[in-house]
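[1] got a sequence here, can you build the structure:
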Amino acid sequence: SLSCQFSENWLGDILRKADALLFLFDLASDSLIEEMDDALKTLERFHIKQENDFVFTKKILWIGNKIDVPVSKDIKEIFMELYGEKIKDKFIEISIKEMTGIEELPERIFNLLDIIRVYTKIPGKPPDKENPYTLKSGSLVIDLAEIIHKDIAKNFKYARLWRSGDDKVAIAGRDYELKDGDIIEIHI
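    All right, here's what the predicted structure looks like:
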């Protein structure tokens, strides 16, 4: 558990540098509320949570484990009374033992990170679906060109674009906003 009393200073650096935080906690623990309070104090100590508020400087996914344990329902009810409104959109229930809810984790983490995957294509060849470029949501075609190589961005003329699930080709300029799953063929 994340403990304010026993956390080392280097932990704060790791937490601050992370793109997102995943908090896995035991829904069957009698001390869940105390553990959550301690974790929140630790986040305050490392300036990831504002004091006396539920505002964070990091994206957080709260993961409640052991939903398969009967007592977890009662503890979860108390937990949700205290924190439910504040974490409801960023909360997932799982059972590692029963492998329940775990299938949702990859998509929830991907959405939490607010990133997109974009695939590139060389003219006359199929797209490289094995090695996507990962960019922040809202990235433009020119951002992708810059990541590939600064000269490609400098000499950019246009890009051909295939949307995920669509066979139609569109022409995209440098300021076109990319979407997850786009296939891009850059022309210089």
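[2] contacts and neighbour counts: CA atoms only from here.
    Fine.
[3] next, count neighbours for L105.
    15 (other CA atoms under 10 Å).
[4] where do the strands of the protein begin and end?
    20-26, 59-65, 91-93, 115-120, 133-136, 158-162, 169-172, 183-187 (DSSP state E).
[5] out of those strands, which one sits most buried?
    Highest mean neighbour count among the strands of the chain (mean count of other CA atoms under 10 Å): strand 183-187, with a mean of 22.
[6] run through the neighbouring helices and strands of it.
    Here strand 183-187 touches strand 115-120, strand 158-162, going by 3 or more CA pairs under 8 Å, 6 or more residues apart in numbering; DSSP states H and E.
[7] the last one vs strand 115-120, what angle?
    Going back to what we said before, that points to strand 158-162. Note on geometry: by axes from the mean of the first three to the mean of the last three CA atoms, to 10 degrees, strand 158-162 and strand 115-120 are set 110 degrees apart in direction.
[8] and strand 158-162, how far from the chain's centre?
    27 Å (CA atoms, centre = their mean, to the nearest Å).
[9] helices or strands up against it?
    strand 169-172, strand 183-187.
[10] residues in contact with the residue lying closest to I63 once chain neighbours are set aside?
    Counting by CA to CA, 6 or more residues apart in numbering, I63 lies nearest to L24, which is 4.6 Å off, once chain neighbours are set aside. Counting by CA atoms under 8 Å, 6 or more residues apart in numbering, L24 touches W62, I63, G64, N65.
[11] related to what we said a few turns ago, among the helices and strands packed on strand 158-162, which is nearest K157?
    Among the helices and strands packed on strand 158-162, the nearest to K157 by CA to CA is strand 183-187 (5.8 Å).
[12] ok, D128 touching K121?
    Yes. Applying CA atoms under 8 Å, one finds D128 in contact with K121, separated by 6.1 Å.
[13] second input sequence below; structure requested for side-by-side comparison:
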Amino acid sequence: MLLMVDLGSDEGPEQAQEVIDHLQETKTRLARESYLDENDVGLSYTRTFSVPNKIDLPEAPDRLEILHEFFPWDFPEYVISATQQTGVTELKEAIFRALDVVRVYTKEPGQKKPDLDRPYTLRRGGTLLDVAELIHKDLAKNLKGAKVWGSHVHDGTMVKGDYVLHDKDIVEIHA
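    Sure, this is the predicted structure:
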């Protein structure tokens, strides 16, 4: 979860705390990591990033200092300016790491270039068979293997369905 804090307003930190307080009335708690409470069925803790925004405004550094003084949340923090794009790249990278997924690109046999516009997204540890199933169940059923280009294999290495894919691998599936 991204807990956005408006540094453009004196009320920004209080408004963010109101969100936390409201969630305390439910079965959701904000935390550094996601997990279920073993002692309270239904209670879940959700990984949260604190995202103070509008750091480019003149009064924002003072408001950020107040935020830290009065609201010492224990969440990773990514201070950004959405309009200036300050800190946005770091936030995107943190979100991607937190999702624990890999992007896999496909290319058709005989084609020189893969489709880099639409990756398939899998949980880290996903296999070639998982990607084949995402594409089409019959492709997975008839899977013979695939050529893979990536950081963990020699380019064009033929692999079987149980091959664990890595982020940004390119696969040419053969059925």
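[14] need the TM-score between these chains.
    Overlay of the two chains. TM-score (TM-score structural alignment, normalised by the length of structure 2): 0.75; 163 aligned residues with a CA RMSD of 2.8 Å.
[15] about what we covered before: for A31 of structure 2, see how far away the aligned partner of the residue nearest to I63 of structure 1 in structure 2 is.
    In structure 2, L24 of structure 1 lines up with M4, judged by TM-score structural alignment. Relative to A31 of structure 2, M4 of structure 2 is positioned 15 Å away (CA to CA, to the nearest Å).
[16] ok, now L139 of structure 2?
    Taking CA to CA, one finds L139 of structure 2 at 40 Å from A31 of structure 2.
[17] what does P109 of structure 2 give?
    From P109 of structure 2 to A31 of structure 2 the distance is 46 Å (CA to CA).
[18] give me the more crowded residue out of those two.
    Each of P109 of structure 2 and A31 has its neighbours counted (other CA under 10 Å); A31 has more, 18 against 13.
[19] mind checking how far that one is from D74 of structure 2?
    7 Å.
[20] and if you look at T127 of structure 2?
    Distance from T127 of structure 2 to D74 of structure 2, by CA to CA: 35 Å.
[21] neighbour-wise, which of the two wins?
    When neighbours are counted by other CA under 10 Å, T127 of structure 2 and D74 differ, and T127 comes out ahead with 18 against 12.
[22] name the nearest residue to the aligned partner of that one in structure 1, sequence neighbours excluded.
    Using TM-score structural alignment, the partner of T127 of structure 2 in structure 1 is L140. Distances taken as CA to CA, 6+ apart place E177 nearest to L140 of structure 1, at 4.4 Å, with adjacent residues excluded.
[23] my guess is that neighbour contacts L144. True?
    No. Counting by CA under 8 Å, E177 of structure 1 stays clear of L144, with 10.3 Å between them.
[24] and these two? Which one has more around it.
    Set side by side, E177 of structure 1 and L144 give different neighbour counts by other CA under 10 Å, the larger being at L144 (23 against 14).
[25] what residues are up against that one?
    Counted by CA under 8 Å, 6+ apart, L144 of structure 1 has contacts Y133, L135.
[26] distance of it relative to H187 of structure 1?
    Counting by CA to CA - L144 of structure 1 and H187 of structure 1 are separated by 12 Å.
[27] go on, E77 of structure 1?
    In this structure, E77 of structure 1 and H187 of structure 1 are 56 Å apart, going by CA to CA.
[28] same question, I152 of structure 1
    Distance from I152 of structure 1 to H187 of structure 1, by CA to CA: 8 Å.
[29] show me what P61 of structure 2 lines up with in structure 1.
    With TM-score structural alignment as the criterion, P61 of structure 2 lines up with K73 in structure 1.
[30] wait, what's in contact with the closest residue to its match other than its chain neighbours?
    Nearest residue to K73 of structure 1, sequence neighbours excluded (CA to CA, 6+ apart): I67, at 7.1 Å. Going by CA under 8 Å, 6+ apart, I67 of structure 1 touches L27, A28, K73, E93, I94, S95.
[31] pull out the buried residues from these.
    Neighbour-count burial (16 or more other CA atoms under 10 Å) is assigned, among the contacts of I67 of structure 1, to L27, A28, E93, I94, S95.
[32] give the contact list for L27 of structure 1.
    By CA under 8 Å, 6+ apart, the neighbours of L27 of structure 1 are G64, N65, K66, I67, S72, K73, I75, K76.
[33] okay, the counterpart of H22 of structure 2 in structure 1 and I116 of structure 1: tell me how far apart.
    With TM-score structural alignment as the criterion, H22 of structure 2 lines up with T42 in structure 1. Look at T42 of structure 1 and I116 of structure 1: by CA to CA, they are 31 Å apart.
[34] which residue ranges of structure 1 form helices?
    9-17, 32-45, 71-87, 105-113, 141-148, 150-154 (DSSP state H).
[35] of these, which approaches I183 of structure 1 most closely?
    For I183 of structure 1, the closest of these is helix 141-148, at 10.7 Å, according to CA to CA.
[36] what about that closest one, how far off from structure 2?
    Compared with structure 2 after fitting, helix 141-148 of structure 1 deviates on average by 0.9 Å (mean CA distance after the TM-score superposition for structure 1).
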